[in-house]
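Student: Quick one, structure for this:
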Amino acid sequence: MNSKTLSLILSQSTTKDLHVIDASIPKSDYISIDLSQSNPALDTFDNSSSKAWDTYITNYLNTHNKQVAFGGYLERRNLYNRSAYFASKSQAEQRNIHLGLDLWCPVDTPVLACFDGTIHSFKNNTNFGDYGPTLILQHKINEVTFYSLYGHLSVASLLNLKVGQKVHQGDTIAYLGDASVNGDYAPHLHFQIIKDIQDYVGDYPGVCSLNNLEFFKQNTINPEVVLGLE
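Tutor: Now for the predicted structure:
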């Protein structure tokens, strides 16, 4: 099954207005944002500073009178150049292509389960520039199993969780963390839909290189399609 097939199954099988953050925020208060390496506005501040990123995102939202900035699936970014965790001597092996959807909004914003499912795994991924606290859910729709990943959470979000614990669509499963715990980013949710979790536990690549882009394009789908944000 390819990613287009999974995307179609999810689109046809989910009839609710899906949310992965605070459902009281209407989709009309979302706005897309370009964080790609081709956006010259990103050259006007220190990209290595989470505080500078927070200021840029906040000003962007205030300018447009919106509450959530979203985007980033398959976006090539310079943001990851600040971290040795993503670095490589080869440009083709440099990990800088984003594999999920980012939703930029304030710290402590509630994070919601996008589908019914169970807790697959969770972990605090503490590398600089990594996810920080991360939760992965397992789902099954029309006999098709897939996974959703929620990254950059608060540390408290991982307390009292149990593998196999059931969750329901729309349940509050976590809250967004701040830069001190979330990998040193402005507060946001990294939301990713994965076909095959492989052998990963509490983690899955959220950024890839050009060399392995085709694999990850087939093993993830664009969350904007599922959330009705495209």
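Student: From here on, just use CA atoms for contacts and neighbour counts.
Tutor: Will do.
Student: On the three-state scheme, the spatially most central residue of the chain is what?
Tutor: Of all residues in the chain, the one closest to the mean position by CA atoms, centre = their mean is residue 190, 1.7 Å from it. Under DSSP: H, G, I helix; E, B strand; the rest coil, residue 190 falls in the strand class.
Student: any idea how far residue 135 is from it?
Tutor: 11 Å (CA to CA, to the nearest Å).
Student: now do residue 57
Tutor: As judged by CA to CA, residue 57 and residue 135 stand 24 Å apart.
Student: the more surrounded of these two?
Tutor: Applying other CA atoms under 10 Å to residue 57 and residue 135 shows that residue 135 carries more neighbours, namely 26 against 19.
Student: Which strand or helix spans the more buried one?
Tutor: Assigned by DSSP states H and E, residue 135 belongs to strand 132-141.
Student: Same question for that strand: list its buried residues.
Tutor: 132-139 (16 or more other CA atoms under 10 Å).
Student: In a markdown table: those residues, plus distance to residue 80.
Tutor: Below are the buried residues of strand 132-141 laid out as a markdown table (distance: CA to CA, whole Å):
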| residue | distance to residue 80 |
| --- | --- |
| 132 | 15 |
| 133 | 18 |
| 134 | 18 |
| 135 | 22 |
| 136 | 22 |
| 137 | 26 |
| 138 | 28 |
| 139 | 30 |
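Student: Another sequence for comparison is provided below:
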Amino acid sequence: MSAAFEALIKRYDYHPVIPAERQYGQPLIVDLTPESEIWQKVSDGHDYAQEIKRQAAELQATVEVGRYAEERLIYQETDNFVGQEARTLHIGIDLGIPAGNPVYAPLEGCVLGFGNDPTQGSYGPSVVLRHELEGQVFHTLYGHLSVRSLAALSVGQEIGRGEAFAAIGSPDENGGWPPHLHFQLIRDMQGHTADYVGVVDPQYAEFYLDNCPDPNWILNMSL
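Tutor: As a prediction, this is how the structure comes out:
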């Protein structure tokens, strides 16, 4: 990891990417690793998403946080991961809040690309913003949005700091997931525009964790 890039990103003050009272309120830090105790509380009538909601209500959490650089096995039964079952390392941060909540740009930028992958287990609607700080170009990705989020967007469109440019999607439009924002920091898009892989094979962890460093450098949450 470039220490200079980390220092640059951490030097700036960013607008919250979800409503401030949720982003900076009480988080429920969710552990979805295979060893997590959450799986002991899952049954045929009570899945992991329901257990997360139960824990969030008990804690009075304002946001459910899915961790960066966490190994998970929740993707392997979805259509999006057929033939790619080795992809288990999550390289973004998930912010679980109700559908319809706004998504804000943390800093000024422009729309690099956007799209909608309806495959089960995918991002559903996603947007990538391109940013530049002191000559350093990087990107932020927003996955699991509402379909309506894409209607007013165009490639190259300028997005201001704090502008509400999208909204959280519901399960019937966001790839089939409980409502949440997948937020990812990406240095080199490697030719991609509308999306970028958010879960990778751990054997490539060194490259991907360097190219997609901790999004909390921007979120600045107490995790």
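Student: After superposing, what score do the chains get?
Tutor: The TM-score (TM-score structural alignment, normalised by the length of structure 2) is 0.91; 222 aligned residues with a CA RMSD of 2.1 Å.
Student: before we move on, the earlier item: tell me which other helices or strands the strand holding residue 135 of structure 1 touches.
Tutor: Here strand 132-141 of structure 1 touches helix 3-13, strand 117-125, strand 144-151, going by 3 or more CA pairs under 8 Å, 6 or more residues apart in numbering; DSSP states H and E.
Student: dump the residue contacts of the residue opposite the residue nearest to the centre of structure 1 in structure 2 once aligned.
Tutor: In structure 2, residue 190 of structure 1 lines up with residue 182, judged by TM-score structural alignment. Going by CA atoms under 8 Å, 6 or more residues apart in numbering, residue 182 of structure 2 touches 92-95, 141-144.
Student: and the residue lying farthest from the centre of structure 1, what does it touch?
Tutor: For structure 1, the residue at maximal distance from the C-alpha centroid (CA atoms, centre = their mean) is residue 89, at 26.3 Å. Under the criterion of CA under 8 Å, 6+ apart, residue 89 of structure 1 has no contact partners.
Student: Over to residue 118 of structure 2?
Tutor: Per CA under 8 Å, 6+ apart, neighbours of residue 118 of structure 2: 124-125, 173-175.
Student: for residue 199 of structure 2, same thing?
Tutor: With contact taken as CA under 8 Å, 6+ apart, residue 199 of structure 2 is in contact with 87-91.
Student: One more pass at 10 Å, please.
Tutor: Under the criterion of CA atoms under 10 Å, 6 or more residues apart in numbering, the contact list for residue 199 of structure 2 reads 69-72, 75, 81, 86-92, 208.
Student: Relative to residue 167 of structure 1, how far out is the residue nearest to the centre of structure 1?
Tutor: Using CA to CA, one obtains 19 Å as the distance from residue 190 of structure 1 to residue 167 of structure 1.
Student: now residue 144 of structure 1
Tutor: Residue 144 of structure 1 sits 17 Å away from residue 167 of structure 1, going by CA to CA.
Student: When these two are compared, which one has more neighbours?
Tutor: A direct count of neighbours by other CA under 10 Å for residue 144 of structure 1 and residue 167 places residue 167 higher, at 20 against 12.
Student: Need the counterpart of that one in structure 2.
Tutor: With TM-score structural alignment as the criterion, residue 167 of structure 1 matches residue 159.
Student: need the longest helix for structure 1.
Tutor: helix 50-64 (DSSP state H).
Student: Mind giving me the packing neighbours of it?
Tutor: Secondary-structure packing of helix 50-64 of structure 1 (3 or more CA pairs under 10 Å, 6 or more residues apart in numbering; DSSP states H and E): strand 30-32, strand 68-71, strand 101-104.
Student: right, so of those, which gets closest to residue 38 of structure 1?
Tutor: Residue 38 of structure 1 sits nearest to strand 68-71 of all these, at 14.5 Å, using CA to CA.
Student: aligned partner of residue 86 of structure 2 in structure 1?
Tutor: So, by TM-score structural alignment, residue 86 of structure 2 is matched to residue 94.
Student: Check residue 41 of structure 2 too.
Tutor: Aligned partner of residue 41 of structure 2 by TM-score structural alignment: residue 44.
Student: what do you get for residue 173 of structure 2?
Tutor: If you follow residue 173 of structure 2 across to structure 1 using TM-score structural alignment, you land on residue 181.
Student: Same question for residue 149 of structure 2.
Tutor: By TM-score structural alignment, residue 149 of structure 2 lines up with residue 157 in structure 1.
Student: just residue 213 of structure 2 next, same as before
Tutor: For residue 213 of structure 2, the residue aligned by TM-score structural alignment is residue 221.
Student: Same question for residue 104 of structure 2.
Tutor: By TM-score structural alignment, residue 104 of structure 2 lines up with residue 112 in structure 1.
Student: Hmm, its match is touching residue 149, no?
Tutor: No. At 11.3 Å, residue 112 of structure 1 does not count as touching residue 149 under the criterion of CA atoms under 10 Å.
Student: out of those two, which sits in the more crowded spot?
Tutor: Neighbours were counted for residue 112 of structure 1 and for residue 149 using other CA under 10 Å; residue 149 has more, 25 against 22.
Student: Now do the contacts for the closest residue to that one other than its chain neighbours.
Tutor: Of all residues not flanking residue 149 of structure 1 in the chain, residue 136 sits nearest, at 4.5 Å (CA to CA, 6 or more residues apart in numbering). Taking CA under 10 Å, 6+ apart, we find residue 136 of structure 1 in contact with 113, 118-123, 147-151, 163, 191-194, 197, 200-204.
Student: do that again at 6 Å, thanks
Tutor: Contact analysis of residue 136 of structure 1 by CA atoms under 6 Å, 6 or more residues apart in numbering lists 120-121, 148-149.
Student: Can you list the buried residues in the longest helix of structure 1?
Tutor: For helix 50-64 of structure 1, the neighbour count (16+ other CA under 10 Å) marks 50, 53-54, 56-58, 60-61 as buried.
Student: Quick check: the two most widely separated of those?
Tutor: Largest separation among those by CA to CA: 50 and 61, giving 16.4 Å.
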